[in-house]
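Enquirer: Task: produce atomic coordinates for the following.
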Amino acid sequence: METGRQKCSQAGVTLLCGTATIVLAVTGCGAGGGESDAKPSPGTPAVVAPSTPVYSTASAPLPAGATDTTTTAEVLRVYDLMWAEREKAYRVASADGTDLKRYMSPDALSALETDLLRMSQEQTVMRGALRHEPVVSTLAADRWPPTATVKDCVDRARWQTLDTTTGWRIPSPADQPSRYVATARMEQGDAKRWTVTEYTMDRTRSC
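Expert: Down below sits the predicted model:
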């Protein structure tokens, strides 16, 4: 891939989509939904990483018997577009002004917006660079609707939660890895367009 001024972390966050179960990120589930954590004690100086995010899309190995590399590339393209819009939303604790509706199903987006609303109420935002390494782990292009699963390794070492009322950085929970596993389920609709229908983050699994 976050928030409530929580002093403890959540083991993982699951975004529900229709009858299916993203990550949401982010998003983010360490304290605070998207990528936020527990509130710091006064006096902790703010440390903000560079504001330009860095994205990395690894080539995706197809499952045994699958050969549709064009479809795989399209799945990753849409996933990365969703990721960039999701990160943009966490920087301002709002989905307004993003194109998330193009890349997420209504239910998946609703789960993300709930997380963003919590951040807004707690007056926190995200800063820095959130890196990731997605690959397509499964692809069922011959089914209806066509589906795909994207496995991602999220690196949040330079992704920080800030308290907008003080400008202070909110430290990450010490018991959570800086790199964790996220999974996205994607479907292709009637318009041949892929969307993220489920996003789950497992912040207990390092990668």
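Enquirer: hey, let's count contacts and neighbours off CA atoms from now on
Expert: Fine.
Enquirer: Asp152 and Val92, how far apart?
Expert: When C-alpha to C-alpha, to the nearest Å is applied, the distance between Asp152 and Val92 equals 23 Å.
Enquirer: Hmm, I typed the wrong one, I wanted Ser137.
Expert: Counting by C-alpha to C-alpha - Ser137 and Val92 are separated by 31 Å.
Enquirer: And the longest helix seen in the chain, what does it pack against?
Expert: Assignment by DSSP state H gives helix 69-92 as the longest helix of the chain. In this structure, helix 69-92 packs against helix 100-103, strand 124-132, strand 135-140, strand 194-206, with contacts taken as 3 or more C-alpha pairs under 8 Å, 6 or more residues apart in numbering; DSSP states H and E.
Enquirer: in it, what's buried?
Expert: By neighbour count with 16 or more other C-alpha atoms under 10 Å, helix 69-92 contains the buried residues 72-73, 75-76, 78-80, 82-92.
Enquirer: Report the distance from that helix to the chain centre.
Expert: Mean C-alpha position of helix 69-92 versus that of the full chain (C-alpha atoms, centre = their mean, to the nearest Å) differs by 10 Å.
Enquirer: what's the answer for stretch 25-44, then?
Expert: Centroid separation between stretch 25-44 and its chain, computed with C-alpha atoms, centre = their mean, is 14 Å.
Enquirer: again with stretch 140-153
Expert: With C-alpha atoms, centre = their mean as the basis, stretch 140-153 stands 18 Å off its chain's centre.
Enquirer: Now the second one, please; I'll put the structures next to each other:
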Amino acid sequence: MTRAQRRPGRLATVHIREYATTVLITGGLMVLTACGGSGNSDSSATNSPSPSSASTPTTASASTDPQAEAKADVLKAYGAFWGEQVKAYANADIKGTALKKYATKEALGRAMGDVLIMQKAGTATTGSPSHDAKVTSLTLTGATPKATVQDCLDISNWKTVKKKTGAVQPFPSTQPLRYVTTAKAEKWGKQWMITELTPDGTRTC
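Expert: From the prediction side, this is the model:
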């Protein structure tokens, strides 16, 4: 993940790829998706304390409003995806995670690529990012419902470390600690799946 270079896993991401590449060059793997850009109205200043918390706005009308219910389900899947991605990066391995339950296509491939980079670099992550995610578009018609999520991702408490020593690898000097990340989701059967995760290193938040 530019600092948008990625943290672990095109960490979408998380975001790992761009960042991972930089880390390999500098001796540290920090795979997070970079988000940057200023003041996008879709990103609020408040970050949730955990990956999953970014995805569960509960509304009283969700049970009677199909749009509200779908948005809640999308954010729930987005939070679960991040929770599993954080587990994968913490172990530098997707085994033992439910990442495949929530991610597919590019999002899953990106995370798996970040994990491979981390394994080669001998790194892992500690802590977790925080989120301020919102569903910015939703289409329930057609064969496959689709949604877009925009997130202000804060990676300041998500550190990359050397697995053998525990030494924290510093962020690149150009890596923003908070940036906009956009996710694409599709509903497959009853489950919303994250198909793409794109960090924007030019939009801080």
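Enquirer: rewinding a little: can you give me the angle the longest helix of structure 1 makes with strand 194-206?
Expert: Computed by axes from the mean of the first three to the mean of the last three C-alpha atoms, to 10 degrees, the angle separating helix 69-92 of structure 1 from strand 194-206 equals 70 degrees.
Enquirer: By how much does helix 69-92 of structure 1 deviate from structure 2 on average?
Expert: After superposition onto structure 2, the mean distance of helix 69-92 of structure 1 to its aligned counterpart is 0.6 Å, using mean C-alpha distance after the TM-score superposition for structure 1.
Enquirer: does Ala31 of structure 1 really touch Val13, like I thought?
Expert: No. If you go by C-alpha atoms under 8 Å, Ala31 of structure 1 and Val13 don't touch, sitting 10.6 Å apart.
Enquirer: rewinding a little: read off where the longest helix of structure 1 ends up in structure 2.
Expert: The alignment of helix 69-92 of structure 1 onto structure 2 (TM-score structural alignment) covers residues 68-91.
Enquirer: Check the gap between the residue nearest to Thr165 of structure 1 when sequence neighbours are not counted and Arg86 of structure 1 for me.
Expert: By the measure of C-alpha to C-alpha, 6 or more residues apart in numbering, the closest residue to Thr165 of structure 1 outside its immediate chain neighbours is Gln123, 6.7 Å from it. Between Gln123 of structure 1 and Arg86 of structure 1 the computed distance is 18 Å (C-alpha to C-alpha).
Enquirer: And Val196 of structure 1, by the same measure?
Expert: Here the criterion is C-alpha to C-alpha. By it, Val196 of structure 1 lies 11 Å from Arg86 of structure 1.
Enquirer: same thing with Gly97 of structure 1?
Expert: Counting by C-alpha to C-alpha, the separation of Gly97 of structure 1 from Arg86 of structure 1 is 11 Å.
Enquirer: Please apply the same query to Gln188 of structure 1.
Expert: 20 Å.
Enquirer: do the same with Leu162 of structure 1
Expert: Using C-alpha to C-alpha, one gets 17 Å for the distance from Leu162 of structure 1 to Arg86 of structure 1.
Enquirer: go on, Arg193 of structure 1?
Expert: 18 Å.
Enquirer: Could you do Thr98 of structure 1 as well?
Expert: Thr98 of structure 1 sits at a distance of 8 Å from Arg86 of structure 1 (criterion: C-alpha to C-alpha).
Enquirer: average offset between the longest strand that structure 1 contains and structure 2?
Expert: Selection of the longest strand in structure 1 by residue count, based on DSSP state E, yields strand 147-163. Compared with structure 2 after fitting, strand 147-163 of structure 1 deviates on average by 0.6 Å (mean C-alpha distance after the TM-score superposition for structure 1).
Enquirer: Structure 2: which residue goes with Val54 of structure 1?
Expert: Across the alignment, which pairs residues by TM-score structural alignment, Val54 of structure 1 is matched by Ser50 of structure 2.
Enquirer: Relative to Ile117 of structure 2, how far out is the nearest residue to that match once chain neighbours are set aside?
Expert: Closest residue in space to Ser50 of structure 2, ignoring its immediate chain neighbours: Ser130 at 5.2 Å, by C-alpha to C-alpha, 6+ apart. Taking C-alpha to C-alpha as the measure, Ser130 of structure 2 falls 23 Å from Ile117 of structure 2.
Enquirer: again, but for Ala20 of structure 2
Expert: Ala20 of structure 2 sits 7 Å away from Ile117 of structure 2, taking C-alpha to C-alpha as the criterion.
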